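[1] Sharing a model prediction with you, sequence too.
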Amino acid sequence: MIRKALKKDYSEILKLNRNDVEMLSPLDDNILGKMDELSEIFQVIEEDNRVIAFILAFKDGCDYWSDNYGWFLDNYTNFIYIDRIVIDESYRKRGLAQELYENLFNYALKNKYNLVCAEIDIEPEYNYPSIRFHEKMGFRQVGTRISKQTLTVSLQVKELK
């Protein structure tokens, strides 16, 4: 069910991102292509020949331009940073995010990464569902920061053992 994202998936990935853009940064074909090249993990879940979810993550030390990624780079080593995960609204609460995260955790352990990092919006709108999900998945807050978009984010890590 989970597979590597392909260029042919971009239009559906961009549509999913647009539907949740208030919690994400905007994407276009060019930016997504650059992120794809730099990514450590870029996977989708497909059902009935349609992308219904995706995850995009980067390893430490790559040339990714995100300020939040940069914060983790300044404070940690040997990590994978989850830039975004999006589940089609009609497929939420079915365990797909958990599947994508567990798949990423297994990859990270196999490749000897110590941490998985993520950030979650907490101001101006507190993202309760994401905070609860990350707590359930074993993440803990290690800091906060105000991003360029004037959002405050909770910086989270999960230690892998």
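    Happy to help now that I have it.

[2] Could you use CA atoms for every contact and neighbour count after this?
    Fine.

[3] And for stretch 12-27, what's in contact with it?
    Under the contact criterion Cα atoms under 8 Å, 6 or more residues apart in numbering, stretch 12-27 has outside partners Asp28, Asp29, Arg50, Val51, Ile52, Ala53, Phe54, Arg84, Val86, Ile87, Asp88, Asp121.

[4] take a look at this one as well, against the first:
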Amino acid sequence: MSIAIRDVREHELDSVLALNNAAGPAILPLDSARLRRLFDSAEYFRVAERDGAMAGFLIGFGSHARHESSNFSWFRERYPDFFYIDRVVVASRRRGGGVGRALYADVQSYAELRYPQLACEVFLEHGADHALLFHGSFGFREVGQNVMPEHDLRAAMLMKTLCSYPWVRDTYGDALPDEPWLQRPRAIVADAPVAVSSKGACA
């Protein structure tokens, strides 16, 4: 079986909303208006498909975006340039099958050409060990904690250095090559499970 990663389509927003709000307490709920704002403003909004059905999605923003999130603001107050994973959701029946790893591999391949660091958070109130282990296996490290005042939730704030970025920046500056695989929209297909570097360590 394979996992396909592609940009979300507007008519799929109802399915995305249902998937988000069925994910449990580790993911903040959304309403349709909030999801529409994310759709209109997100730099990265992609879904994972397996067997022709939506299996997950990931939404991300560059550090200079206008984004309504106290966790995003926490990072922006401390770091000048990063790519922020706002949320990643995998359908419950697909967890443990490589969907989350496929989404993270894709968002990293997108971000490392454009940003020096990748940022995200893990809520600590709801059995976070598996999520922290998952992110640690990708090379994320905790750089602090933040309590979201609007939800009274404590989050571990995680960052990962993207090792390819300095070379890309020095070589291409602000103008990436005009190659189809660098442009959006695009679709990739990965055989599952997806293999990634266990540590993501820079040489």
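    Cool, the structure landed. Only a predicted model underlies this, so the values are computations on that prediction, with no experimental measurement involved.

[5] quick revisit: could you rank the contacts of stretch 12-27 of structure 1 by neighbour count and give me the top one?
    Phe54 (28 neighbours; other Cα atoms under 10 Å).

[6] hang on, it in a strand?
    Yes: assessed with DSSP: H, G, I helix; E, B strand; the rest coil, Phe54 of structure 1 lies in a strand.

[7] returning to that earlier point: next, format the contacts of stretch 12-27 of structure 1 as CSV and append secondary structure and distance to Lys15 of structure 1.
    CSV is the format used below for the contacts of stretch 12-27 of structure 1 (DSSP: H, G, I helix; E, B strand; the rest coil; distance: Cα to Cα, whole Å):
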residue, secondary structure, distance to Lys15 of structure 1
Asp28, coil, 10
Asp29, helix, 11
Arg50, strand, 12
Val51, strand, 10
Ile52, strand, 10
Ala53, strand, 11
Phe54, strand, 11
Arg84, strand, 14
Val86, strand, 10
Ile87, strand, 11
Asp88, coil, 10
Asp121, strand, 21
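
[8] what's the most distant pair in those residues?
    Of all pairs drawn from those, the one with the longest distance (Cα to Cα) is Arg50 and Asp121, at 27.9 Å.

[9] before we move on, the earlier item: and of the contacts of stretch 12-27 of structure 1, the nearest to Ile41 of structure 1?
    Phe54 (9.9 Å).

[10] In contact with that closest one, which residues?
    Ala5, Ile13, Phe42, Gln43, Val44, Ile45, Ile85, Val86, Ile87, Leu100.

[11] Quick one: neighbours of the second one, just the number.
    In this case it means Ile13 of structure 1. Neighbours of Ile13 of structure 1 (other Cα under 10 Å): 26.

[12] Helix or strand: which one has Arg34 of structure 2?
    helix 32-41 (DSSP states H and E).

[13] From the centre of structure 2, give me the residue that's furthest out.
    Thr171 (25.7 Å; Cα atoms, centre = their mean).

[14] That one and Asn21 of structure 2: what is the separation?
    Distance, Thr171 of structure 2 to Asn21 of structure 2, using Cα to Cα, to the nearest Å: 42 Å.

[15] To which residue of structure 1 is Met67 of structure 2 aligned?
    Actually, residue 67 of structure 2 is His rather than Met. Correspondence of His67 of structure 2 to structure 1, assessed by TM-score structural alignment: Tyr64.

[16] That match: what secondary structure?
    coil.

[17] Then Leu16 of structure 1?
    helix.

[18] separation between the aligned residue in structure 2 for it and His151 of structure 2?
    By TM-score structural alignment, Leu16 of structure 1 lines up with Leu19 in structure 2. According to Cα to Cα, Leu19 of structure 2 and His151 of structure 2 sit 21 Å apart.
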